[in-house]
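S.K.: Need the 3D shape of this:
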Amino acid sequence: MVIDGIEIKGIAWDSQKVLPGYVYIHLKKDGSENEAMEEAIKKGAAMIFIEVEKELPKSAVPVKRIVDGKKILIELCNKFYHDPLENMKIIGVVGEYGTVITGQLIHHLLREEGKEAVMFDTRDFAKAKMPGSGLWLWGEILASLGDRMGQDIHYMIINLSLASLQDCSLYGMEFDIIVHTVLAENYGDQEKMAVNNLLENLSAKGIVIFNVDDKGCIGLLESLKNRLVITYGFCPRATLTASSIDTALALHFTCCIQRGITDRNGLEIEPMEFPVCISNLGKQEVGDVLAAIAVGLVYGVPAERMMDIFQDIQGLTKKAKYESR
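M.R.: Got it, this is the predicted structure:
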């Protein structure tokens, strides 16, 4: 990538990670810009973008003043890593509870069906205590995808907490499916704004898979009346529901598809019932499994195939403390 005649060899938004020939993008507004610029230049930065209003000190390398650092970061990452999101189906799993298991099940279903997929969790950035983790989330994802060029990845699952939605930009992210699990108990105006921001990034033909058991968020359905919605949960009117639940040796239940679903290939899936068996999960994860089944059906994974995949599945990560119900 060349900017103003200068060859760029990489992108960094942490001055400590700058290497020779990199462009450094300073996103913080905490008065640390002079120190960060000095460090980036010492490490060999070829160019610096900085989001600051005050006069900048003279620099040995070109410095560009910018208004929206997040937008510039995503645009440069997309260009440098050759638009890794192009033609990729992005699945957002949003909630404070249920996203870990749901995301893993979706990832497993797609990969076992031969659909190459990757998964990210916004909490991984927070646990790593990355400064401004939410702000830099998409840059990290794009960089990771860029490193996997040639792997022919067609699906990306992103587990999104409400905190990350409030702290990060969704530039360049067009979601094919948004899965709603369980949102915060105190679902206030800030949380509503964050979720609405996410829904605005749903593609024109995107689908929302909605948990009707999350009573605090039923009002969201009103804003989705012009969208394709697949509901799931224990509510008898849900598109996907469960019956005959048994957890004696493993999680057993009957998945009931109560209304027809059209998959991404245009095939109509008629109402049906089929048995599900998964080890190491309990009744509280039934909703997570139903959400994953809905995604599998949309992407053309037959019910019979999902039955086999679930029965053989191993290695699911148990919910972390922040996800305990």
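
S.K.: can we go C-alpha only for contacts and neighbour counts from here?
M.R.: Fine.

S.K.: Let me know the distance separating residue 65 from residue 123.
M.R.: 31 Å (CA to CA, to the nearest Å).

S.K.: Need the three-state assignment for the residue most central in space within the chain.
M.R.: Nearest to the geometric centre of the chain sits residue 158, at 2.0 Å (CA atoms, centre = their mean). Of the three states, residue 158 takes strand under DSSP: H, G, I helix; E, B strand; the rest coil.

S.K.: With residue 255 instead?
M.R.: With three-state DSSP as the basis, residue 255 sits in strand.

S.K.: Burial check on it, number of neighbours?
M.R.: Neighbours of residue 255 under the rule other CA atoms under 10 Å: 22.

S.K.: Second input sequence below; structure requested for side-by-side comparison:
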Amino acid sequence: MMVLKDILYKVTINAVVGSTGITVGKIEFDSRQIQTNDVFVAISGVVTDGHKYIEKAIKDGATAIVCESLPEQLHDGITYIEVASSNEALAYMANNFYGQPSENLKLIGVTGTNGKTTVSSLLYQLFKKAGYKVGLLSTVKIMVDNTSYKATHTTPDSLTINKYLKMMNAEGVEFCFMEVSSHGIHQSRTAGLRFEGGVFTNLSHDHLDYHDTFAEYRDVKKKFFDQLPKEAFALSNIDDKNGLVMFQNTQAKKYTYALKNYADYRAQILESEFSGLLLKVNDSELWTRLIGSFNAYNILAIYGAAELLGLEKDEILRLISELENVAGRFQYFISGKQVTAIVDYAHTPDALKNVLETINDIRTKNEELITVVGCGGNRDKTKRPKMAHIASALSTKVIFTSDNPRNEVPETIIEDMEKGVEPQNFKKTLAVTDRRQAIKTACQMAGPKDIILIAGKGHENYQEIKGERFDFDDYKIVQEYLKQLQE
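M.R.: Modelled structure (predicted):
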């Protein structure tokens, strides 16, 4: 229980009807969860408008309503708070309700198109190995020190974020690494949080179903750095042309990393194999089990962030050499018949290009490179032909298939993809709508020393079709079929 006016600290309020001195139970933005004495925050969401459910929330026991426009009918005994932004209000309210938990640990936000999960997850691993109590808020999972919780969004809603940060406080967590998505920034889910630092990985084509233009997508990412306090650090990849854009209005201390440009943290790739990378990081050599030039950037981000958080250079180098790959990020195994199978989350043109170029840099070119790839339904359609163009140009064979078709017809998604295939590459491609069958086909096509890349879903253990989620794990399925074929 908490006094409403204390929960509203720092919220931009336009109007108040009723008393803010009332005691309330908890905050909810889902009207189905309302109980007696709760505060209901009406949010204009992408799918539905919470303002439609104000009456239902009151009927179910809400005693306070936070909304962007006051309803025509006002009830006696109910407090109404009109705010400029319900999303932002919810974030500040959640922060206040849970006692400003981000103030009690060092919170690092990682943003960018690709690499967020790898950088945040590996920083979690590294600081655990260094002996600290650590938290993680990522696409793959949420960790409160040693306890794992299921993640539902890249950046959870602000109530969930603050709830887990509060749990981390109770466990004595010192550092928390958090993926910060463009959706999360745009919807103010991180408002009110105190960040010790921010890391920018890169920016490429993604989420243009949500953001109208690439410039808007870039500026939303930049907003995260604009909001960092002057005591924080901002660490940015300046080989990306948008890397310096992130610094334009930040008050935070600026640090850079790069493979191609002069930077505070720089690396040179000395060796690149399926077994890992040999890097020269600043003046020190480092071996890592992570694979490919895109992971060289991730290693630099991890190295820089760890040093800025106070770890010693020699300890960082030692710990990085012990890090293990993140589930679904260039996760591979070699079958008994010497077929290499790689599962990767690459679901943007840039990520797919990075993975395929990495494989092509390492392989001898005497092997077939068979790529299984699809695109998600009800998402950015403009990237579909680009994904297919890259897959067909950089593979010896390509199987177009379903990803998460959601409410779209899978064959239509594949047709959109095929528009990007150049005429000379058509003979390399085939379409197998059923993803399981597509993976089986790739396994049947592969001979000794050949390489299969299954792209797009990575760590996901489901397929979403017409509103339902079905169990589906790329890594387990390819293992199963390759094992069958060698028996």
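
S.K.: Now which residue in structure 2 aligns to the residue nearest to the centre of structure 1?
M.R.: Alignment note: residue 158 of structure 1 maps to residue 178 in structure 2; criterion TM-score structural alignment.

S.K.: residues contacting its match?
M.R.: 107-110, 120, 136-138, 155 (CA atoms under 8 Å, 6 or more residues apart in numbering).

S.K.: cutoff 10 Å now
M.R.: Residues in contact with residue 178 of structure 2, defined by CA atoms under 10 Å, 6 or more residues apart in numbering, are 107-111, 116-117, 119-121, 123-124, 135-139, 142, 154-155, 161, 195, 198.

S.K.: same question, residue 296 of structure 2
M.R.: Residue 296 of structure 2 neighbours (CA under 10 Å, 6+ apart): 258-259, 266-269, 272, 277-281, 288, 290, 302.

S.K.: And the helices in structure 1, which stretches?
M.R.: Using DSSP state H, the helices assigned to structure 1 run over residues 33-42, 69-80, 99-112, 122-127, 133-147, 162-167, 189-199, 220-223, 286-298, 303-312.

S.K.: residues of the fourth one that come out buried?
M.R.: Put plainly, it is helix 122-127 of structure 1. Residues 122-123, 125-126 are the ones in helix 122-127 of structure 1 that count as buried (16 or more other CA atoms under 10 Å).

S.K.: Check the fifth one too.
M.R.: For helix 133-147 of structure 1, the neighbour count (16+ other CA under 10 Å) marks 133-143, 145-146 as buried.

S.K.: How about the second one?
M.R.: Buried residues in helix 69-80 of structure 1, counted by 16+ other CA under 10 Å: 69-70, 73-74, 76-78, 80.

S.K.: count of neighbours near the nearest residue to residue 244 of structure 1 once chain neighbours are set aside?
M.R.: With sequence-adjacent residues excluded and distances taken as CA to CA, 6 or more residues apart in numbering, residue 244 of structure 1 is closest to residue 253, at 5.2 Å. Using other CA under 10 Å, residue 253 of structure 1 is surrounded by 20 other residues.

S.K.: Give the equivalent position in structure 2 for residue 253 of structure 1.
M.R.: Structural alignment (TM-score structural alignment) places residue 253 of structure 1 against residue 278 in structure 2.
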